[in-house]
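1. Sequence first, then the predicted structure, then my questions.
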Amino acid sequence: MKSGDSTTIDVPESAARSTSSKGKAPAVVAAAPVPRAAGGKRALAIFDLVLRISAIVAALAAAAAMGTTEETLPFFTQFFQFQAEYDDIPTFQFFTIAMAIVGGYLVLSLPFSIVCMVRPRAVGPRVVLLILDLMALTLTTAAGAAAAAMSYLAHNGNPNTNWLPICQQFGDFCQKATGAVIGSLIAGALLSMLVLISAMALRRV
């Protein structure tokens, strides 16, 4: 070998890469963060189920209280018996039927609420609940407002039309009717919260 000549050694590319990669730490792949939307929507669904059960109790209790509202005064004559029943007043009849419908709907809506709890990202059941809850809230508000107006008239009367208050004689009747109205107001408040929960859940989609 002559002193002026140079020797070149070919190194394979794969070997060069393996040599250059020595001493370097392996790349760490960051795990994708777990979305928190599903957990928040599941919490809303659980709260929805609890409120729905409470609204069922309030609505059915209001319907039962009004449907059993009656009172017979202890004094009567041979031809007249002084008795007051809820079906003597059409407004109270409407109230009883409306609250029974709302309570029945809330019972039937429980499976949809459970589906939203199991599948928090499901949009269809939540939209159905939102629409039907709004309808139930409208019916509850109408029935409660009408019954409240009639209860006020029974307690205070109307001197301009010579309508005398009947609660001075039929105290138990008016007390049970007022309790039924309060139950409908509680049911309406719970339905309002259910509508807000459905709107919040859909906003997180």
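-> On my side now, so go ahead.

2. alpha carbons only for contacts and neighbour counts from here, please
-> OK.

3. Now do the helices in this structure.
-> Secondary structure of the chain (DSSP state H): helices located at 13-20, 37-67, 90-108, 110-118, 124-156, 171-203.

4. Out of the ones you listed, flag the one nearest Thr77.
-> The minimum distance between Thr77 and the helices of the chain falls on helix 171-203, with 20.3 Å, by CA to CA.

5. re the thing from before, format the helices of the chain as TSV; extra columns: mean neighbour count.
-> TSV is the format used below for the helices of the chain (neighbours: other CA atoms under 10 Å):
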stretch	mean neighbour count
helix 13-20	10
helix 37-67	20
helix 90-108	20
helix 110-118	18
helix 124-156	18
helix 171-203	20
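
6. would you list these in a markdown table and tack on distance to Gln83?
-> Below are these laid out as a markdown table (distance: least, CA to CA, whole Å):
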| stretch | distance to Gln83 |
| --- | --- |
| helix 13-20 | 101 |
| helix 37-67 | 15 |
| helix 90-108 | 15 |
| helix 110-118 | 40 |
| helix 124-156 | 14 |
| helix 171-203 | 10 |
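
7. here comes the other one, which I'd like you to weigh against the first:
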Amino acid sequence: MKNSGDSTVIDVPPTAGSSSKKKAVVSTAAPQQASGGVKRGLSIFDFVIRLGALGAALGAAAAMGTSDETLPFFTQFFQFEASYDDLPTFQFFLIAMGIVAGYLALSLPFSIVCIVRPGAVGLRLLLLILDTVVLTLATSAAAAAAAIVYLAHDGNSSTNWLAICDQFEDFCQNISGAVIGAFIAALLMMFLILLSAFAIRNTH
């Protein structure tokens, strides 16, 4: 048996009635090309999902950063105001989603490299590790903010936490939208991790 380029030559011993040795040629180019096409398709899908997660993270950060509402009352010196910076949890959420969005933006060039070189296992492994770390940050920020949003909508009579969404409707809509965007970004990043793991597995 001999290897030549993308083909494998197999020596077939002569049989009765045959005067010479025959050679059977088995081509291995097609499976290799198919494998490369699958890897490149996964890399393209990875890039598209990263763009979607980036948009969701930016939308979540923007919605939280603009969540500010003031209720008109008797005079301009006596007003009720609700803003994201009144609560440390929302401040942490804004910072965390800014970090997530920044990371996703910086990871786009690396994702493009994976499209050009679908066999770059080391780069894919690096993205897998960093995606996992950033996913943890996004999930923790979204979960912490979701707890405060729940209290803002329903309150808690045991701790005398009053529901404020009946008065601050715009504020609650903004923070609720920010939390939804954060969970969408986290979900898309889960898909990124699964894609990276699948791509690494197919390289072996």
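-> Received it, and whenever you're ready, just let me know what you need. Quantities reported herein were computed from a predicted structural model and do not represent experimental measurements.

8. do you know which of the helices of structure 1 lies nearest Pro26 of structure 1?
-> Proximity to Pro26 of structure 1 (CA to CA) singles out helix 13-20 among these, at 12.9 Å.

9. tell me, the closest one lands on which residues of structure 2?
-> Counting by TM-score structural alignment, helix 13-20 of structure 1 lines up with no residues of structure 2.

10. swap in stretch 85-94 of structure 1?
-> Mapping stretch 85-94 of structure 1 onto structure 2 (TM-score structural alignment) gives residues 83-92.

11. so how far is the matching stretch from its chain's centroid?
-> Averaging C-alpha positions (CA atoms, centre = their mean, to the nearest Å) puts stretch 83-92 of structure 2 24 Å from its chain's average.

12. What span of structure 2 is stretch 123-135 of structure 1 aligned with?
-> Using TM-score structural alignment, stretch 123-135 of structure 1 pairs with 121-133 in structure 2.

13. ditto for stretch 152-166 of structure 1
-> The alignment of stretch 152-166 of structure 1 onto structure 2 (TM-score structural alignment) spans residues 150-164.

14. related to what we said a few turns ago, mean distance, the match of stretch 123-135 of structure 1 to its aligned residues in structure 1?
-> Once fitted to structure 1, stretch 121-133 of structure 2 is off its aligned match by 0.6 Å on average (mean CA distance after the TM-score superposition for structure 1).

15. and the end-to-end length of the match of stretch 85-94 of structure 1?
-> Separation of the first and last residues of stretch 83-92 of structure 2 by CA to CA, to the nearest Å is 14 Å.

16. Which residues does it contact?
-> Applying CA atoms under 8 Å, 6 or more residues apart in numbering, the contact partners of stretch 83-92 of structure 2 are 64-65, 67-69, 141, 144-145, 148, 171.

17. make it 10 Å
-> Stretch 83-92 of structure 2 is contacted by residues 61, 63-70, 93-94, 96, 98, 140-142, 144-149, 168, 171-172, 174-175, 178-179 when judged by CA atoms under 10 Å, 6 or more residues apart in numbering.

18. Over to stretch 30-39 of structure 1?
-> The contact list for stretch 30-39 of structure 1 (CA under 10 Å, 6+ apart) reads 43-45, 117, 119-121, 201, 204-205.
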